[in-house]
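1. pasting the sequence and the predicted model now:
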Amino acid sequence: MSEATHESKQRLLDAALTVIRAKGYSAARVDDICDAAGLTKGSFFHHFKNKEELAVAAAEYWACTTGKFFASAPYHDAADPLDRVLGYIDFRSAIIQGDLPDYTCLIGTMVQEQYDSNPAIREACERCIYGHAAELAKDIDLAKARYVPDADWNAMDLAVYSQAVIQGAFIVAKARLSMDVALASVSHLRRYIEFLFSHPKGKA
């Protein structure tokens, strides 16, 4: 792929992240994405057959981009795995800033709309969510082994639960048009995780 071709494809992907997070998948038109990218529809159809193919590529691009972003985050520097888990939650809270489209999730936005009508998009979103959760589960598993080895829950379930809380926080933030509710929800998630690691059986 030539440098110019690669650049135009990346511009379309970046534009898709912006437009879909702001408008939703259904309302986002190919024309909107092309306008945001500063490219023609001819360029769009050179790279993608249709909006669905772009959405699947955008989900993969989002997973790659955010994966690098989280991999370089400072919470990884903590020696204690529980500090890394709590640091991850604190980091998620710290990046909730700006306007709603700036901090809400492309994946959550698309899968809410397309889970039943578009299997390819749903599967791409599932891979992204579970791939991200699997990375967090590595530290949760180490922390569980150190602090609550007999607890009756598993690391991957807790990692997926954390994503459910964060995605739900974004939904309620959209409903209320306020980041405050999202921040409060993530704060409660932190308290819950602290509770689990302070109770050997993980039960109230």
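-> Yes, it's here. This is a predicted model, so every value here is computed, not measured.

2. can we go C-alpha only for contacts and neighbour counts from here?
-> Fine.

3. next, count neighbours for Asp150.
-> Around Asp150 there are 12 other residues, counting by other C-alpha atoms under 10 Å.

4. in the host helix or strand of Gln112, what's buried?
-> Taking DSSP states H and E as the criterion, Gln112 maps to helix 106-114. For helix 106-114, burial by neighbour count (16 or more other C-alpha atoms under 10 Å) applies to 106-111, 114.

5. with stretch 128-146 instead?
-> 128-130, 132-134, 136-137, 139-144.

6. got the angle for the helix or strand Ala164 falls within vs helix 106-114?
-> Assigned by DSSP H and E, Ala164 falls within helix 155-176. Counting by axes from the mean of the first three to the mean of the last three C-alpha atoms, to 10 degrees, helix 155-176 lies at 70 degrees to helix 106-114.

7. which strands and helices sit next to the helix or strand that helix 155-176 is followed by?
-> Remark: after helix 155-176, the chain's next helix or strand is helix 180-198, criterion DSSP H and E. Where contact means 3 or more C-alpha pairs under 8 Å, 6 or more residues apart in numbering; DSSP states H and E, helix 180-198 is packed against helix 81-94, helix 119-147, helix 155-176.

8. against that first model, consider the following:
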Amino acid sequence: MTLIRRNGFAATSVDQLCGAAGVTKGAFFHHFVSKEALGVAAAGHWLAITTPLFADADYHRAPAALARVLGYLDLREALIDGGTDAFTCLAGTLAQEVHQSHPAIARAAEAAIIGHARTLEGDVAEALADHGVADVDAASLALHFQVVLQGGFVVAKATGDPQAARESVRHLKRYVTLLCRGEKR
């Protein structure tokens, strides 16, 4: 996954993947009928390994929904560290690169990105309700979190600097805080 996050899907060869995994091409094609099948499996694996990371995170222990939402964003900001291949989203990388050329990979990437956004909807809805925000759709706001994060990752890749991604998360935290006005209305 690191190779794809670093080089992109098209620029990562089967030979490179086999070398990194320590397997032969024969072993690769025993498990995957094509490189595209690997891309689909990689997006699914990404969701499978990142889901527990977020599901078990400390921010879930906060009693107030707004604190949980802001805690999630704090965690996302903290994860933006090192090279882009260490913190960017594999599903986002795949979606950007192959959304037209490999529809099966694009759908798997979509499932990972949208699936993660859906895990936030409950806390977002509760935070909005707790603060009397009735004119904002929780699902849309949760998806907006992913839009901001993915955009931050793109800018970090373009500039070689993760700072813009971190700042985008900080802006998002300010937006959520202002939206909820930090207190019950």
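-> Received it, and whenever you're ready, just let me know what you need. Note that the structure is a prediction, hence the values are computed from the model and not measured.

9. which residue numbers in the second structure does the helix holding Gln112 of the first structure align to?
-> Counting by TM-score structural alignment, helix 106-114 of the first structure pairs with residues 90-98 of the second structure.

10. outside of the matching stretch, which residues touch it?
-> With contact meaning C-alpha atoms under 8 Å, 6 or more residues apart in numbering, stretch 90-98 of the second structure is reached by 1, 4-5, 8-10, 39, 43, 46, 105-106, 108-110, 112-113, 150.

11. quick check: which element contains the aligned residue in the first structure for Asp15 of the second structure?
-> Aligning on TM-score structural alignment places Asp15 of the second structure opposite Asp31 in the first structure. Secondary structure from DSSP H and E places Asp31 of the first structure in helix 30-37.

12. now that helix: how far from the chain's centre is it?
-> Here helix 30-37 of the first structure shows a centroid-to-chain-centroid distance of 23 Å under the convention C-alpha atoms, centre = their mean, to the nearest Å.

13. is it true that Val133 of the second structure touches Cys180?
-> Yes - between Val133 of the second structure and Cys180 there is a contact under C-alpha atoms under 8 Å: 6.7 Å.

14. tell me how many other residues crowd the nearest residue to Glu183 of the second structure once chain neighbours are set aside.
-> Excluding its sequence neighbours, the residue lying closest to Glu183 of the second structure (C-alpha to C-alpha, 6 or more residues apart in numbering) is His131, at 6.4 Å. For His131 of the second structure, the count of nearby residues is 17 (other C-alpha under 10 Å).

15. try Asp135 of the second structure
-> 7.

16. what do we get in the first structure for Ala41 of the second structure?
-> Here Ala41 of the second structure is matched to Ala57 in the first structure, going by TM-score structural alignment.

17. who are the contact partners of its match?
-> When contacts are counted by C-alpha under 8 Å, 6+ apart, Ala57 of the first structure touches Leu13.

18. which secondary structure state does it sit in?
-> In three-state terms, and counting by DSSP: H, G, I helix; E, B strand; the rest coil, Ala57 of the first structure is helix.

19. ok, it to Pro119 of the first structure distance?
-> Per C-alpha to C-alpha, to the nearest Å, Ala57 of the first structure is found 14 Å from Pro119 of the first structure.

20. give the full set of residues in contact with the most centrally placed residue in the second structure.
-> Centroid-nearest residue in the second structure: Cys89, 4.8 Å away (criterion: C-alpha atoms, centre = their mean). For Cys89 of the second structure, the contacting residues are 5, 150, 153, by C-alpha under 8 Å, 6+ apart.

21. any idea which of the residues you listed is closest to Ala57 of the second structure?
-> The closest of the contacts of Cys89 of the second structure to Ala57 of the second structure turns out to be Gln150 (C-alpha to C-alpha; 20.4 Å).

22. tell me the contacts of that closest one?
-> Contacts here follow C-alpha under 8 Å, 6+ apart; on that basis Gln150 of the second structure touches 88-89, 92.
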